[in-house]
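Build me a model from this:
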Amino acid sequence: MTAELLKLGGSIAAILFIAWFARFLRLGGDVRIRSEEQAREIANETCCGFDPVEIAIDKAGIAALLRDAEGRHLLVRRHGVQWAGRLLDRHNDSRLDKNFLTVGTGEKTFGSVTLNLGSQASHWAAGLRNLKI
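Purely as a prediction, here's the structure:
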């Protein structure tokens, strides 16, 4: 009986230690874009040298649209606990529905993203319609 209690106690202690260690390393968790500065860093990581002049972050923080001085648009979205980004061209598929803008790259592995941009949604939809690249 004592041996069984020791095994149980050891198992619980090991589980608690692993949970603490994962939290200490910041593994898992809630991955969201929380600021424009973070969106800039993500943009630079996903598309080297992309310097946004205008940023729209989804209200849930799961994606963002960014535009640089050259008029290029970058779509950034969550991919698991990482971030993925794609430069958009005139072949993208975008659809506006009130405050929601759905953007697709035409790439099956990237898929489409629906962003809740609030009152900015129509501004960004117009920008995507006028892409020249």
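
Please count neighbours and contacts with C-alpha atoms only from this point.
Will do.

Tell me where the protein has strands.
Using DSSP state E, the strands found in the chain span residues 52-57, 63-68, 73-79, 82-88, 93-97, 100-104, 112-116.

between these, which gets nearest to L25?
The stretch from the strands of the chain with the least distance to L25 (C-alpha to C-alpha) is strand 82-88; that distance is 15.3 Å.

Would you mark the buried spots in the closest one?
Applying a neighbour-count criterion of 16 or more other C-alpha atoms under 10 Å, the buried positions in strand 82-88 are W83, A84, G85, R86, L87, L88.

K98 is in contact with Q120, isn't it?
No. Because the distance of 10.0 Å does not satisfy C-alpha atoms under 8 Å, K98 is recorded as not touching Q120.

pretty sure T102 is touching S94, no?
Yes. Taking C-alpha under 8 Å as the contact criterion, T102 and S94 are neighbours in contact, 5.4 Å apart.

So those two - more neighbours on which side?
Comparing T102 with S94 by other C-alpha atoms under 10 Å, the one with more neighbours is S94, at 19 against 16.

Here is the second sequence; please produce its structure so I can put it next to the first one:
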Amino acid sequence: MDFGLLLQLGASLLAILVLAGIAWKLGLGGDTRIRDEEHARELADEAESGFSAVDIAIDRAGYAALLRDTDGRVLLLRRHGSHFASRLLTGHASVRLDRHLLVVGTSDKRFGEVTLDLGNKAQYWAASLRRL
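Model prediction:
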């Protein structure tokens, strides 16, 4: 093998390792999930400044959550890549219940529908969302 080709191969490998290290250091990629209620509260406050959740339901997989504040507003969080997107739900939200799964749609078609596995809480949240 030619020395120049080996040098080029080594430099390419080193560049890949450096980029992987930078991505790891910055926390890019990975499996981002809602860890617990406190994490859900932090995400909600980032999305809607001053949103103070008093009732929280987190999807069993940690990909989405529903949060209600003291004013009765409901915020829907869902994972979007390595971040979370949110929408305040209005009376235009669609809600479907399938056993322990709750399917919530917003008036924003770009946000899409979100399916949450809420276990026994699914019926409670479905009933409360229908009253919006």
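
Report the TM-score for the pair.
Here the superposed chains carry a TM-score of 0.94, computed using TM-score structural alignment, normalised by the length of the second structure; 131 aligned residues with a C-alpha RMSD of 1.0 Å.

sorry, back to before: as a markdown table, the strands of the first structure with distance to I15 of the first structure would be great.
What follows is the strands of the first structure, written out as a markdown table (distance: least, C-alpha to C-alpha, whole Å):
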| stretch | distance to I15 of the first structure |
| --- | --- |
| strand 52-57 | 37 |
| strand 63-68 | 33 |
| strand 73-79 | 28 |
| strand 82-88 | 26 |
| strand 93-97 | 46 |
| strand 100-104 | 41 |
| strand 112-116 | 37 |
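
I34 of the second structure: how many residues sit nearby?
The local packing count at I34 of the second structure equals 22, with neighbours defined by other C-alpha under 10 Å.

Which residues are in contact with the alignment partner in the first structure of it?
When the first structure is aligned by TM-score structural alignment, the residue opposite I34 of the second structure is I33. Contact analysis of I33 of the first structure by C-alpha atoms under 8 Å, 6 or more residues apart in numbering lists A39, I57, G61, I62, A63, A64.

what about the closest residue to L66 of the first structure other than its chain neighbours, neighbour count?
Beyond its immediate neighbours in the sequence, the residue positioned closest to L66 of the first structure (C-alpha to C-alpha, 6 or more residues apart in numbering) is I55, lying 4.5 Å away. Here the count is done by other C-alpha under 10 Å, and I55 of the first structure has 19 residues near it.

Report the separation between I55 of the first structure and S119 of the first structure.
Spatial separation of I55 of the first structure from S119 of the first structure under the definition C-alpha to C-alpha, to the nearest Å is 14 Å.

Next: E4 of the first structure.
Applying C-alpha to C-alpha, one obtains 61 Å for the distance of E4 of the first structure from S119 of the first structure.

Same check on G104 of the first structure?
From G104 of the first structure to S119 of the first structure the distance is 20 Å (C-alpha to C-alpha).

ok, now V53 of the first structure?
Relative to S119 of the first structure, V53 of the first structure is positioned 19 Å away (criterion: C-alpha to C-alpha).
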